[in-house]
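S.K.: Sequence and predicted structure are below.
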Amino acid sequence: MKLADQLLSPPKKIFLIDALGAFLTASILGIVFTNFQEYIGIPTDILISLALIAVVFFIYSMSCFLFMKMKWKPYLKAIAIANLLYCILTVALILTFFHQLTLLGLFYFIGEIIVVLFLIYIELSIVNGK
């Protein structure tokens, strides 16, 4: 059985996984890291902006999970693309603020990129029926 099939049955549960990940990201960035910004190195306004993006992703994915009945593939592809754009933005921010980033901040953002890229792989595998 394929990895995507094992993780997600029915496939629309990936929206729930995406939503929970976005909620966790929004909480870490918007609540934890803004209160301990000096340990991360990214300016607070940037952390809040990233948290707000994650809130939008949470609302989108949770809405898809709760209300989507049919034809969910285009919506899953959309969130996969949005997640990829978020990763690109995160890489750009790492490069922009590299001199300010702490080791903890660098590890967090690289770890987040790895996790989100894995999620994108699963989402696109589901969309493409692999």
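M.R.: Yep, that arrived. Residues are numbered from 1 along each chain as shown.
S.K.: all contacts plus neighbour counts: C-alpha atoms, from now on.
M.R.: OK.
S.K.: Now for Leu95, how many residues are close by?
M.R.: 11 (other Cα atoms under 10 Å).
S.K.: and if you look at the one 10 residues further on?
M.R.: Here the number of neighbours of Gly105 (other Cα under 10 Å) works out to 20.
S.K.: Next: Thr25.
M.R.: Thr25 has 20 nearby residues by other Cα under 10 Å.
S.K.: swap in Leu76?
M.R.: 23.
S.K.: Structure two is appended below for comparative analysis:
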Amino acid sequence: MKFLTKTRNIFLLDSLGALLTSILLYFILRNFNDYFGLSKDIFELLSIIAFIFFAYSISCYFLVKQNWRSFLKIICGANILYCLLTFGIILYNYETISIYRTIYFLAEIAVIIGLVILEMKIIKSKS
């Protein structure tokens, strides 16, 4: 938690998580799409979205000096929308998606929701 005493470090944490997600989805899971029961297009779409989140968060880490709350609120909202999209993909593809993919997506959603909760606590504590 000492890492998060500097408010801008939450952007770094968020960006690293988004980059890891993007890499996992595009370079690893996309190549095993038949095993997971989803098309390559879904993996590519989610990896592109995650990479956009990475670019936004890392930009905020380096560029935002003041008014960081509004930038953090944007990424909180984006993360929530990503979770809803991911859950929607699970529901839409429930007949073809494997249990392994469902577990991966649900774990990813849980981690992101945990990060959003942490981000919201930071926003409230520093106001």
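M.R.: Thanks, I have it. What you see is a predicted model; the values in this text were computed from it and never measured.
S.K.: Superposing both, give me the TM-score.
M.R.: Overlay of the two chains. TM-score (TM-score structural alignment, normalised by the length of the second structure): 0.95; 126 aligned residues with a Cα RMSD of 1.2 Å.
S.K.: In the first structure, what residue corresponds to Tyr56 of the second structure?
M.R.: Here Tyr56 of the second structure is matched to Tyr60 in the first structure, going by TM-score structural alignment.
S.K.: Look up the closest residue to that match, ignoring the ones flanking it.
M.R.: Ala19 (7.7 Å; Cα to Cα, 6 or more residues apart in numbering).
S.K.: Is there a neighbour count for the aligned residue in the first structure for Leu106 of the second structure? I'd like the number.
M.R.: Here Leu106 of the second structure is matched to Ile110 in the first structure, going by TM-score structural alignment. By other Cα under 10 Å, the residues close to Ile110 of the first structure number 16.
S.K.: Can you tell me what sits against the helix or strand Ile110 of the first structure falls within?
M.R.: Element membership of Ile110 of the first structure, judged by DSSP states H and E, is helix 103-127. Around helix 103-127 of the first structure, the neighbours that count as contacts under Cα atoms under 8 Å, 6 or more residues apart in numbering are 4, 11, 14, 18, 39-42, 73-74, 76-77, 80-81, 83-84, 87, 90, 94.
S.K.: Filter those down to the ones in strands?
M.R.: Secondary structure assignment (DSSP state E) places none of the contacts of helix 103-127 of the first structure within strands.
S.K.: what's the mean gap between the helix holding Ile110 of the first structure and the aligned bit of the second structure?
M.R.: When the second structure is superposed, helix 103-127 of the first structure averages 0.4 Å from its matched positions, counting by mean Cα distance after the TM-score superposition for the first structure.
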